Structures are given as C-alpha cells and as structure tokens.
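>>> Predicted structure and sequence below. I'll ask about it afterward.
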Amino acid sequence: MSTEVRVPTLGESVTEATVATWFKKPGDAIEADEMLCELETDKVTVEVPAPAAGTLSEIVAAEGETVGVDALLATIAEGAAAPAPKANGGTPAPAPADDAGAEDLPVMVPTLGESVTEATVSTWFKQAGDKVERDEMLCELETDKVSVEVPAPAAGVLKEILAAEGATVEAGGQLAVLSSGEGAAASATDDKPAAETSKASSGKDVEDAPSARKLMAEKGLTAAEVTGSGRDGRIMKEDVLKAASAPKPASSRASEPSKPAAIPDAARAPIPAEDAEREERVKMTRLRQTIARRLKDAQNSAAMLTTYNEVDMSGVMALRKEYKDLFEKKHGVKLGFMSFFTKACCHALSEVPEVNAEIDGTDIVYKRFVHMGIAVGTPSGLVVPVLRNADSMSFAEIEKRIAEMGTRARDGKLSMAEMQGGTFTISNGGVYGSLMSSPILNPPQSGILGMHKIQDRPMVEGGQIVIRPMMYLALSYDHRIVDGKGAVTFLVRVKEALEDPRRLLMDL
C-alpha cells in the first residue's frame, strides 16, 4: 500500500510552485510529518511534510520542476526501504564505479520549471579537485524567480567545472564533470597538482582564482584576453581589472550590445586603474532583476501621486505611556504604535472607500473589508504580510498578530496565503530613521501609507512656540481611482485620529 504526497494549497490566486529541494531520496525511511521537500513560489517557501511514515518509494516531481496545486510529488510505501531506489525524478541511479577505478559523471543543469529555459550560475560551493559526497551541494543557479541548488549525483571528486560563476546555462546543459568511485577519491590529492599544471597550460579558467573567474564573467572577458601574473600563469583578480580597464579594439566594441543612448559617453569611459581596484561590481541576481522590473511596472501602470501631512504624536505617546504596563500584563504583548496607525487607517478607509479599492479592467472593485498589509524588513528583503479583517480586530489582536507575523517573516516561515489579498498597506520607514519618503504602491492596491521618524520640532500653538513630537505622513495613491480631495481627506482623518485617539473609540 502506498501514500501519495501532493502539493498543498499555496495561497490565494497562487496556482503553481517550483520544487526547490528534496531532503530525502527514494529508498529513505521517513517519519510522519518529517519534511520531504521544499517548494518555492514568487514570494515564499513552502515545506511539504510526510503524510505518513514509511519509505519514499518514488519522486515524481524532480528539483526544478514546476507543479500545480494538488499535483503528485512522490509516493510513500509502507514498511522497510526499497531495495533498488531511483535517483531524482525517477531516473535510475548511476551504476557504482569499480572499486579500483573511477568513472566520469556529468553534472547537468536540472529542469528549471515551465517556460524557464536558462539560468545564471550564481555560486560554486566546491572547486575543481575537491572531494564531494553524494547529494552535497555543488553550486547554485538563479532564474527569474527562484534559486536552484545542484547536488552531486554521486560521491567522488569534482574533476572539472565547465560553467564558471556568472555564466548563463541552458536547461539540460552540462555544468561540470564529477569523477566517482574509490579510485578517484584515493588519487585526488596526488592528481590535483598535475591537473592544475596541465589545465593552467591549456588556458582553462577553472583553475584561475575564483574571484578572477567571477570578475571575468561580469566583465564579459575570456581567459585568452587576460594575462595572468600568478604562479604558472594563474589569472588573479588584479589581472582582470587591468584587462577590463584597457582600451578595446574597435572590432570588439562594434560587436558589443548597444547601450542606451541616455548614458553619456563619459559614464562608459574606462576608469583609472587605482579607482578600479577599489570598486566592486556585482551582477544583479535574476530575482533582483525581476523585482526591479515589477516595481517599474507598478510606476508605469498606475497614475501614482503622493500627498503629505504631519501628525503630533503627543496624544498617542501619552496614552501608550499610561496604559502600556497594564496592556502588556493583560494581553501578553507590548502596546506599540502600529495598532494605533492600523486603527486610524481602517477608520479613514471607511470614510474614503476609494482608497480601499482596486481597478479590474474597466471596473472599480470596492472592498467592504480591510485586509491591512504591514511591510516588514527581513534579511532577504521586504515582505508584506496581511492582517485579514483588521477593521474588526481589537488593539490587542492587532499587536499580537503583527508580532507573530514579524517573527515568522524574519524566520522565512510566512506562507503565500499570509501575503495575499491585501487591500491597503502601511510601511514604516521610521524604524530605519527615514524622515520623509514617497512609498511606492503595492499593485493592485490604490493606496499605501508611509510612516516616518518621530522628531521633536518647534510648533506654534495658541501663539506660543512649543516642542512637540512630530511625524511626517505620506500617502501614495492611484490617481486613476482616488481624487486629490479623497487622498487629502483620508490623510487628515488619520491625522485627527492619531492626535486625539479618543475619536477612534467614539467613531468620529
């Protein structure tokens, strides 16, 4: 009897994911709820646990494949391990090499996913001549959406790297050559010096300094265009910098892709060698390129405008100071500023519903609920988890949910469903010291509120100059839906609610 392992629900409007990593191989014994594999979507990583204990009999969807919701990933058989397991994706595992000899195995680019035909070699974790274990990660590839780790197909020695860091490879292409078997491992130490000498003399860049190989890929140079100054002609990073700053022949310039005419010629001129040595050029990852493109698309598709105001935080700060100890004692969570801003925005959205709407073709869809997106900074970038039905939540519920989602975001444990369906977003640049900024819309939403640093400033009250803790507020909105009057009204209502929090209790 066998149990099927299927793709779980990925979240609202998310229909497919990419199989990123298998933690188990066919034939491995597994326990119930033990993690079998990891799926990646555009924004989050989803772990797939084992639905039952047994033996992983077959992997149906290999690493790199794109799978839909409820698609079959693998099967689990009850009982002991299968006698003849298969390798990734059901392909028979390579026959073991003779104990005394070595067998060369190709390391291939895995399937990258539907409609994805190429990837960039991001990082090599091993160098030519290094010993590796079966399934040990050799390198990492990057596509538009995900990073794909390439494991070793067998234990042995990494004999040759064919695609250096920065190189673009096609699906099914060869990345390296792995020498497997005991003979390869035993002779790795003795053979490595000779291999280095022969490969250095043959001009293969795999034996050059890793930093030099990476820089050559970024500069678009080949080993033949660089004169190595290291031992046995080994190319060093400094050699690549010198070659990159040297003038190129007219013929090679003619073959280069044309650059945008908006860039002045002075910007493309070679820089002095002493400046080049202090620069570091890093190629954008495919994921970062996709993010940049989508952000620009958001600017191009929406008629985005920003209006500003400022708020006196004295009322909120006094109320928070008076009740924060009692609040934490009763609810088990600290009383912060985000609950006040969330409540104030929900209150303002009920009065100006177009800020809580979106465009769908030629229709405007008004949301009679508030799913509040709260932007959270994480080590890997900015994510926006969503507080569903925030308009019906209490201060304590909002604070608890924000604290929970912040922790899950920093640990990379947010699900796709937790970041889908937001109707309005709050972004707090003040935690990083920002005094004023213009936040960018999170399509298809029509509004986003930017919070900023609280700063004591002199203000005039009743003809007197007083010091008040002030914060600049910024509302970016889609002018296609929201008129200037509506945007200003929204921001004024937020300001009024924060300067006199009692208005929130009285629904004023």
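Here it is on my side, so go on.
>>> from here on, contacts and neighbour counts on C-alpha atoms
OK.
>>> thought Gln174 was touching Val121?
No - between Gln174 and Val121 there is no contact under CA atoms under 8 Å: 11.6 Å.
>>> try this one next to it:
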Amino acid sequence: MTTEVRVPMLGESVTEATVATWFKKPGDSVAVDEMLCELETDKVTVEVPSPAAGKLADIVAQEGETVGVDALLANIAEAGDAGATTPEKRPSEAKKTEEASKGSDEAPASGGGGSTDVMVPTLGESVSEATVASWFKKVGDTVAQDEMLCELETDKVSVEVPAPTAGTLSEILAEEGSTVQAGGKLGVISGGDAKPAPAQKTESAPEGTQYSTPEAGNGGPGKDIEDAPSAKKAMAEKGLSRDQVTGSGKDGRVMKEDVAKAAASATSAPAAAPEAKQAPRAPVPADDAAREERVKMTRLRQTIARRLKDAQNTAAILTTYNEVDMTETMALRSQYKDLFEKKHGVRLGFMSFFTKACCHALKEVPEVNAEIDGTEIVYKNFVHMGIAAGTPQGLVVPVIRDADSMSFAEIEKAINEKGKRARDGKLSMAEMQGGTFTISNGGVYGSLMSSPILNPPQSGILGMHKIQDRPMVVNGEIKIRPMMYLALSYDHRIVDGKGAVTFLVRVKEALEDPRRLLMDL
C-alpha cells in the first residue's frame, strides 16, 4: 500500500510552485510529519511533511520542476510492503555492528539492550538548523522517557529536546556549541525500546504564515525574511554575501533572479568601491587582552543585530515626540487597583491603558497599523499588539492578538502570562509573530527619552518612558505634574507627518482623560 504526497494549498492567489529541494531520496525511511521537500513560490517557501511513515518509494516531481496545487510529488510505501522492507541504516553511529552493516534497525524487546536515536525535532517553518546550547545530561546518565536532555537555540526560539525513551545516554554526537540540521542526530540512548525516534514537531506558525522571527520592540528583531533556497545556492556559487543582493520578493526576499542581477552588476562595475566593512580591531595591549572576555553571540542576538540594520536600510524611519500628563491615569489606577485585582486576579498596570489608547488611535489613523507589500498598502482591520519584553536572552516581543476587542483585565492577563513565558524562554514562534503595531516601554529601565526602531514590516512603534515630576503651566499656574515623554517612530513611506502627529495626540488625549476610552471619543 502506498500513500501519495501532494502539493499542499499554497495560499490565496498562488496556484503553482517550484520544487526547490528534496531532503530525502527514494529508498529512505521517513517518519510522519518529517520534512520531505521544499517548494518555492513567488511569495513564500513551503515545506512539505510526510503524511505517513514508511519508505520514499519514488519521486515524481524532481527539483526545479513547476507543480500546481494538489499535484503528485512522490509516493510513500508502507514499511511492510515489498521493496520497502529494508530497515534504515544509521550512517552516523560511531560503532557499526555486523547487524547494522546489513541494515538491521529492528527494535529488540523492551529492556533487551537496544538503542534509540535522539533526533533534532522539527524546528518550525523556514528554520533549518540550530545550535546545541546545553546538555542537561552527560554520557552514562540514566534518563526517563520525556525527561529533558538538551536545549537547542535557533535565531527565533529555544527548543528543549526530551528523551524519546527511558534508558542510558550512551553517546552524545552533537556537543554544546555545534550546529545541527533539522532531523539530524544528537545522541543515542541505550537500554530502552529501540524504536526509531520520529521527528518531534514543535508548535509552529499558523498555516500560511512564513515570516516568523520574534518581532522586536525598541531594538528587537524584525520579521524573518527567508530567502529562496535557489537564491541561497546561487549566492554560494557566485561568492556573493546576502547584503550584496537586493531582494525583489515579498518583504525584500531574495529570489534567484536577484542574485543573477547582482552578479552581473558586480561584473560590469569591477572598479566600484568595495562595500564598507567593519573596521579591523586595533591591536590590544597584552595586559588589557588578559582582562577581556570573548563570548560568542547567540543566534537571537545575531538576528537582532541583522534586523536592526535591515530596518534602517529599508524603511524611511522618522520619529515624532510629545509628552503626556499622567495625573488622571495614575489617579484612576490608584482608585481602582485593589478592587480590580480582587475581581480579576491580576494587577492593574499602565500597559493596559497604553494598549487601549493605541488601539483607539489606530482606528482614526489606520495607516500606522498598515504595512507595505511591494507596491500595495495592506490595511489591517484588527490590532495584534506587540509588547516588548526584556529577557536574559535578548529582547523579544510577544503579540497580544485582537487587542482592540479585549477588556483591560484581558489585556493585563495576556501581558502577564506572555511576559512570564518570555522570561522563562517558553514562548513559541506563533506567539511572537503577526504583530501590526508595537509598544516598547523603556521607562522600566529609567529611560527618559529615546527613538525606538521599527519592526518591519510594521509601520509604527510607540516608545514609553520614565514618569517624572516636572513643573508645568496649568490654567496659568505652575503645577508639579507626573509627565512622560512619548515617541512614535513611523515609516514615512506610508505614514505622513500629519497622521503620525494625529496618532500621538490621540494617545495623549486618551491618557490625560481616560474616560474618553470608555466613551470611545
């Protein structure tokens, strides 16, 4: 019996794709949901998982072929079918016994001394590799089923790998700091049930979502733009770096033809000035060097650095400022905070006021909640609010979905829950993508004023700051008032100055008279 592998739905208005890469070849064993191949459209890259376990019997659509929706890609034969009964060998095992050389990979009875591979789980759409951050066990340790063995770090999230079976960790094949591919082998557990460990599927982005890097707040990474696999291959062949190629695909995604143009341009202009690179580090005196410490940047920090520069290179970022008198908001919070916490089980903070005020202002100035897609403007009739959170690993921005339809209590609960998950490193990729606007609160660190950097492809980000008592003129008299500077950074390609100032003024008005939020004024 065979199972057909067909082209999945590719998204609205997308009817065909190109087969970019096959990860398996005929005769290979595959597990359910293990990635078989990668399809490339003019908008996104789509990974095709295996619908069943067995052997890849044949490949119908070869690399480079164009296929339509629901077209046949390959066939998978059940492991018991003729021609598909040869068990998969383990080429990466350190010791290949005589049985292994014959292809024996059958599981002995429980407790019979068999071994089970610890594999890299599926890392999510568009993520193909990870770094081994830490091992919680060492060779020789006894492990229980589902006990955490190690932690992997991608440029998006951290992934914990549980033991697929109980036994003894007999071998570690990927040491801390090494880079591993999705579906690769991490180690071997002996003494348990020797059943092949299927690739574990982590929570991934909703169907149709391709760009899934944590969305930044003030200085966070932007939306992940996965370049076409054929473009990556072409760049490697022609010796071009990613920053030498200008992408023409969605959100600046590099396509194969972009690499060809960049290569032609480099050939036609050999005398052009070389691209500016970071200046070499000056020699350091020996006594200073002895007191220095070098630490490799994490993948998340590398992504933050790259996205910050990408944001500045892509968007026309401009910042407008205002200040808000927090007297009324602070008084309202002080009056009801105890009753609020008693009823809803969560403290009433300032973030719910700012979230509500921004949602209110975005209705009047929708371009701040929109994004540019090629030559089109995409207006969002909803607000997925990103709330920046500092963590030991770096700045991440969990997204509060449909914040415009939530109550104060619902917003506070969502912020608290996601903030705790962010600090614990438990956020999934799905929780850090799809934001339409971002709020970053530098005031918790004492910042008096700053200019936040945009979260591409978002068009606006609000920077909150420290509340500070200052003398203000109120009705002709000098009063001491709790004041906060507000900063709105926006993409001037889509948001005009009038719209940006109007948005910030509406936020200011809502916070200085919170009753306006209740009256929708």
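That came through fine. All figures in this text were calculated on a predicted structure; none of them were measured in a lab.
>>> so stretch 264-271 of the second structure matches what in the first structure?
Per TM-score structural alignment, stretch 264-271 of the second structure has no counterpart in the first structure.
>>> where do the contact lists of Gln174 and Val121 of the first structure overlap?
Taking CA atoms under 8 Å, 6 or more residues apart in numbering as the contact criterion, the residues that touch both Gln174 of the first structure and Val121 are Ala163.
>>> Neighbour count: these two, which is higher?
Ranked by neighbour count (other CA atoms under 10 Å), Gln174 of the first structure and Val121 place Val121 first, with 24 against 16.
>>> And the next helix or strand past the helix or strand encompassing the more buried one?
Val121 of the first structure is part of strand 118-124, with elements assigned from DSSP states H and E. Of the helices and strands lying after strand 118-124 of the first structure in sequence (DSSP H and E), the nearest is strand 131-132.
>>> ok, which stretches of the second structure are helices?
98-101, 229-238, 256-268, 286-289, 299-314, 327-344, 351-364, 408-423, 497-512, 515-519 (DSSP state H).
>>> Could you pull out the buried residues of the third one?
By neighbour count, and taking 16 or more other CA atoms under 10 Å as the criterion, the buried residues in helix 256-268 of the second structure are 256, 258-260, 262-263.
>>> Can you tell me which of those comes closest to Gln302 of the second structure?
The closest of the buried residues of helix 256-268 of the second structure to Gln302 of the second structure turns out to be Val259 (CA to CA; 23.3 Å).
>>> Against Pro274 of the second structure, how distant is the closest one?
18 Å (CA to CA, to the nearest Å).
>>> what's the counterpart of Phe395 of the first structure in the second structure?
Per TM-score structural alignment, Phe395 of the first structure is aligned with Phe408.
>>> got it, and Gly381 of the first structure?
Using TM-score structural alignment, Gly381 of the first structure lines up with Gly394 in the second structure.
>>> cool, and Gln289 of the first structure?
Counting by TM-score structural alignment, the partner of Gln289 of the first structure is Gln302.
>>> Enumerate every residue touching its match.
Gln302 of the second structure makes contacts with Asp155, as judged by CA under 8 Å, 6+ apart.
>>> once aligned to the second structure, how far is the top strand by length along the first structure on average?
Ranked by residue count and defined by DSSP state E, the top strand of the first structure is strand 464-478. On superposition with the second structure, the mean distance recorded for strand 464-478 of the first structure (mean CA distance after the TM-score superposition for the first structure) is 1.1 Å.
>>> Just the buried residues of that strand, please?
468-478.
>>> In the second structure, what range does that strand match?
The aligned range for strand 464-478 of the first structure is 477-491, by TM-score structural alignment.
>>> How many residues are close by Leu504 of the second structure?
24.
>>> And it? What does it align with in the first structure?
Using TM-score structural alignment, Leu504 of the second structure pairs with Leu491 in the first structure.
>>> I'd like to know how far the residue nearest the centre of the first structure sits from Arg410 of the first structure.
Closest to where the C-alpha atoms of the first structure average out (CA atoms, centre = their mean) is Ser380, at 5.6 Å. From Ser380 of the first structure across to Arg410 of the first structure, the span is 9 Å (CA to CA).
>>> what do these two both touch?
Counting by CA under 8 Å, 6+ apart, nothing touches both Ser380 of the first structure and Arg410.
>>> one step back: need the residues that contact the strand holding Val121 of the first structure.
Applying CA under 8 Å, 6+ apart, the contact partners of strand 118-124 of the first structure are 112, 138-143, 163-171, 285-286.
>>> hang on, Ile400 of the second structure packs against Met385?
Yes - using CA under 8 Å, Ile400 of the second structure makes contact with Met385 at a distance of 5.0 Å.
>>> what's the overlap in contacts for the two?
Common contact partners of Ile400 of the second structure and Met385 (CA under 8 Å, 6+ apart): Gly435.
>>> ok, back up a step: by contact count, what packs against the longest strand of the first structure?
Helices and strands touching strand 464-478 of the first structure, by 3 or more CA pairs under 8 Å, 6 or more residues apart in numbering; DSSP states H and E, are strand 304-312, strand 447-451, strand 455-461, helix 484-499.
>>> Dump the ones you listed into a markdown table; add distance to Leu319 of the first structure as well.
Output for these, formatted as a markdown table (distance: least, CA to CA, whole Å):
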| stretch | distance to Leu319 of the first structure |
| --- | --- |
| strand 304-312 | 13 |
| strand 447-451 | 19 |
| strand 455-461 | 18 |
| helix 484-499 | 11 |
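>>> Thr307 of the first structure: how many residues sit nearby?
Using other CA under 10 Å as the criterion, Thr307 of the first structure is surrounded by 15 other residues.
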